[in-house]
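> What follows is a predicted protein model with its sequence.
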Amino acid sequence: MFQVLNEEGEIVNEEFAPDLSDEELQELMSRMVYTRVLDQRSIALNRQGRLGFYAPTAGQEASQIASHFALEKEDFLLPGYRDVPQMIWHGLPLYQAFLFSKGHFHGNQMPEGVNTLSPQIIIGAQYVQAAGVALGKKLRGNKSVAVTYTGDGGTSQGDFYEGMNFAGAYKAPAIFFVQNNLFAISVPVEKQTAAKTLAQKAVAAGIEGYQVDGMDPLAVYAITKYARERAINGEGPTLIETMTYRYGPHTMAGDDPTRYRTDDLDTEWEKRDPLVRFRSYLEKKGLWSEEKEEEVIERAREDIKEAIKKADAQPKQKVTELIEHMFEELPQHLEEQLAEYREKESK
């Protein structure tokens, strides 16, 4: 497993430590802290009934935010439903992220220049889409990549293999992430596959695969940057398995992790917390302080307060709007339903 920063916040792999400036290191930490606050507030808003579907992200900040930090604005994201933070840092306004959670169509309308699809709910389907987007980039000669994320459960789906195989065969500029948080909802990874790692599944597709410490932001950043350079240089796609952990439930829709995870396992992974590890590293370099962190926390809280207010003020979604946005050209049965609901709304 590839690692740069150990649990004590010490560099253990100097050769591969990324060349980030002090300002970039601080920015990466700020984004991770901000994302942790966003997760905490989103859980609270969900419990208040002000958000709908929500998949907690605490524990996966290094895997999500440090990987995104190595990307460029022109790169295209194909996220899973736990990957909303990457979309926000890629340019999706926060209030629209909240609207996505509430099931409002405007939450899925990406602003001009924000290169991302909506979060994929179908497990693994984003891998096939990523292969297609990456091939399109190659055909157009774009020097950018398609980046997709799934969890360990996604590797049990056919789309996972089909997407990688297609991208590998055509050397499409794609980066495939598997965020291995050990459980596909409640099913442990050892019951999903006989493979020793998920990274080695890259071998069958003829592409490079790496297992990385997903609680180590420097390692995740370094391997993502390397994979991106390979892709834009025409060397083909890369599969990256990040060994990580979600501290909360799978989603807020009734999952109880205490039924399938032990206190000992939780405690073991809490010691590897990516924020604690990175904070320790930056403090030793004189780049982080309690005051800096409080500033980020306060900014996040204010942004979230304004964003949820804006999301709540959005006009209520109509059934006609839902139908209108389902297809570019509606099939006959939906045309009939649309006419029926338009008549109802006009009364």
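Arrived safely. Residues are numbered from 1 along each chain as shown.
> make it CA atoms for all contacts and neighbour counts henceforth
Fine.
> what's near enough to touch the residue most central in space within the chain?
Nearest to the mean C-alpha position of the chain, by Cα atoms, centre = their mean, lies D83 at 2.5 Å. For D83, the contacting residues are Q64, P119, Y149, by Cα atoms under 8 Å, 6 or more residues apart in numbering.
> G168: which of the residues you listed is nearest?
Y149 (16.7 Å; Cα to Cα).
> mind checking the SS state of that closest one?
Per DSSP: H, G, I helix; E, B strand; the rest coil, the local secondary structure of Y149 is strand.
> how much space between it and Y161?
Going from Y149 to Y161 by Cα to Cα, to the nearest Å gives 14 Å.
> So these two - more neighbours on which side?
Neighbour totals were compared for Y149 and Y161, and Y149 leads with 27 against 20 (other Cα atoms under 10 Å).
> correct me, but the more buried one touches V84?
No - shown here, Y149 and V84 do not form a contact pair, counting by Cα atoms under 8 Å, at 10.8 Å.
> the strands in this structure, which residues?
Under the criterion DSSP state E, strands of the chain are mapped to 76-78, 146-151, 174-180, 183-184, 187-188, 208-213, 238-243.
> Which one of these lies nearest to A58?
strand 174-180 (12.9 Å).
> other SSEs contacting that closest one?
helix 125-140, strand 146-151, helix 217-232, strand 238-243 (3 or more Cα pairs under 8 Å, 6 or more residues apart in numbering; DSSP states H and E).
> Helix 125-140 and that strand, what's the angle between them?
160 degrees (axes from the mean of the first three to the mean of the last three Cα atoms, to 10 degrees).
> what's near enough to touch R279?
Contacts of R279 (Cα under 8 Å, 6+ apart): G9, M29, W288.
> Make CSV from these and add distance to E321 and neighbour count to it.
Formatted as CSV, the contacts of R279 follow (distance: Cα to Cα, whole Å; neighbours: other Cα atoms under 10 Å):
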residue, distance to E321, neighbour count
G9, 50, 20
M29, 40, 26
W288, 47, 19
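> For these, give me a markdown table that also has distance to E328.
What follows is these, written out as a markdown table (distance: Cα to Cα, whole Å):
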| residue | distance to E328 |
| --- | --- |
| G9 | 51 |
| M29 | 41 |
| W288 | 49 |
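> adding another structure so you can compare the two:
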Amino acid sequence: MKRVLENIENQFEMFQILNEKGEVVNEDAMPDLSDEDLKEIMRRMVYTRILDQRSIALNRQGRLGFYAPTAGQEASQLGSQFALDKADFILPGYRDVPQLIWQGLPLYQAFLFSRGHFKGNQMPEGVNAVSPQIIIGAQITQAAGVGLGFKKRKEDAIAITYTGDGGASQGDFYEGINFAGAFGAQAVFVVQNNQFAISVPVDKQSAAQTIAQKAVAAGIEGIQVDGMDVLAVYAATKEARQRAVDGDGPTLIETMTYRYGPHTMAGDDPTRYRTEDMDSDWEEKDPIVRFRKFLESKDLWSEEEENKVIEQAKEEVKAAIKEADNTPKQKVTDLMENMYEEMPSNLQEQYEEYKEKESK
């Protein structure tokens, strides 16, 4: 049995296209992307890094509520999202707001989500997604159901869901991938292994050498990808999507990545469980720096272009937070009306009381 396990583990070598110097090390796996596609991916990563910096500042100013930093995970998040079609359905975790934004969620609504405002959870027409899941791993079983729905309808679309390495320790994770495998759901499960579930290192969560190998028990495809390499993430997701719509079943993708900031802005202190050496090692793998080097080697990117994206992001964040500020505040009666189509008799009296208070 030990040899069997070792043989399984040896099958999950990390898939990579660009090394840390931005050099192509797997020419055969290079995705078919135009120069404009490559530049657009870079624009999105730079924009998202600035959005993260501004969101952290807004949180510290008390202008945002719950916020989970994303710096370091741009390649994992945006490389996978860029591989999707508009018809695909995203079921994100709470760190996965960038994917929703690039799928079509207006930025001001992302800010309203952070504030707990109901309008931040209302996806615009044509944006196939649900609001970010706060309960760890719950979106995984939901994605299996959405993916099965696409299969039954014979639609050319998939469900894609995201969680962290901590989510892969939840019962919902195993139930979701097992159900998806058993019924051939058109789904892709992305586990962004940023090395720590809040503060618990991944090697304390599981004896398995990789999260990707857990696909074997569910009878589905599994792959471990360099999550700091946006081209590798894109290529793996694109192939997984095609397999799903072709009827070849779901895929589990483990992206090896790192969050540079705290788990959330709600008091987490990563210096208590991460070393400076670890932070430094991962900073050398920065997905934006790596991709910048690649594009510069092809004369596709410049400092001037990057500065334009940075200024655009700053201006759009400023406009979006202003729009969020101008959105009428959520009322208690809003909460009750959104919860119930018909108000229960035991709440009707409270509803009338709050309605009177809010009218003054």
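Structure's in. What do you need? Because the structure is a prediction, the values reported are computed rather than measured.
> TM between them?
Scored by TM-score structural alignment, normalised by the length of structure 1, the superposition of the two chains gives a TM-score of 0.98; 347 aligned residues with a Cα RMSD of 1.1 Å.
> Ok, which of the helices and strands packed on strand 174-180 of structure 1 comes nearest A202 of structure 1?
In terms of Cα to Cα, the element of these nearest to A202 of structure 1 is strand 238-243, at 6.0 Å.
> Output the residue interval of structure 2 matched by the closest one.
Mapped onto structure 2 using TM-score structural alignment, strand 238-243 of structure 1 covers residues 251-256.
> mean offset of the matching stretch relative to structure 1 (after superposition)
With mean Cα distance after the TM-score superposition for structure 1, stretch 251-256 of structure 2 departs from structure 1 by a mean of 0.2 Å once superposed.
> contacting residues around that stretch?
Defining contact as Cα under 8 Å, 6+ apart, one finds that stretch 251-256 of structure 2 is touched by 76, 177, 187-195, 211-212, 215, 220-228, 233, 236-237, 240, 244.
> Find the nearest non-adjacent residue to T116 of structure 1, please.
L77 (4.5 Å; Cα to Cα, 6 or more residues apart in numbering).
> Count residues in the vicinity of the equivalent of the one you found over in structure 2, would you?
The equivalent of L77 of structure 1 in structure 2 is I90 (alignment by TM-score structural alignment). Per other Cα under 10 Å, the neighbour tally for I90 of structure 2 reads 27.
> Repeat that for E306 of structure 1.
Other residues near E306 of structure 1 come to 14 when the count uses other Cα under 10 Å.
> Matching it against structure 2, which residue comes up?
That one, E306 of structure 1, aligns with A319 by TM-score structural alignment.
> do the same with M326 of structure 1
Counting by TM-score structural alignment, M326 of structure 1 lines up with M339 in structure 2.
> That match and T210 of structure 2: what is the separation?
M339 of structure 2 sits 41 Å away from T210 of structure 2, going by Cα to Cα.
> quick one: which of these two has more around it?
Neighbours per residue (other Cα under 10 Å) separate M339 of structure 2 from T210, with T210 holding more: 20 against 10.
> contacting residues around the corresponding residue of structure 1 for the more buried one?
T210 of structure 2 maps onto T197 in structure 1, with residues paired by TM-score structural alignment. Going by Cα under 8 Å, 6+ apart, T197 of structure 1 touches Q211.
> R54 of structure 2 corresponds to which position in structure 1?
R54 of structure 2 maps onto R41 in structure 1, by TM-score structural alignment.
> and that match, how far is that from R31 of structure 1?
Distance of R41 of structure 1 to R31 of structure 1, given as Cα to Cα: 15 Å.
> P237 of structure 1 too?
According to Cα to Cα, P237 of structure 1 and R31 of structure 1 sit 27 Å apart.
> what does K284 of structure 1 give?
19 Å.
> So between those two, which is more surrounded?
Between K284 of structure 1 and R31, counted using other Cα under 10 Å, R31 has the larger neighbour count: 20 against 12.
> Now do the contacts for K21 of structure 2.
Here K21 of structure 2 is in contact with R290, K293, F294 (criterion: Cα under 8 Å, 6+ apart).
> Run the angle between the lengthiest helix in structure 1 and helix 217-232 for me.
With secondary structure taken from DSSP state H, structure 1 has its longest helix at helix 22-47. Relative orientation of helix 22-47 of structure 1 versus helix 217-232 (the same axes, to 10 degrees): 100 degrees.
> what's the mean distance for helix 22-47 of structure 1 versus structure 2?
Relative to structure 2, helix 22-47 of structure 1 is 0.3 Å off (mean Cα distance after the TM-score superposition for structure 1).
> Does anything pack onto that helix? Which helices or strands?
helix 61, helix 274-284, helix 290-313.
> quick one on the thing from earlier: go through the contacts of R279 of structure 1 and name the one nearest V145 of structure 1.
M29 (24.3 Å).
> Neighbours of the nearest residue to A218 of structure 2 once chain neighbours are set aside, how many?
Nearest in space to A218 of structure 2, with sequence neighbours left out and distances taken as Cα to Cα, 6+ apart, is N178 at 4.8 Å. Residues contacting N178 of structure 2 under the criterion other Cα under 10 Å number 19.
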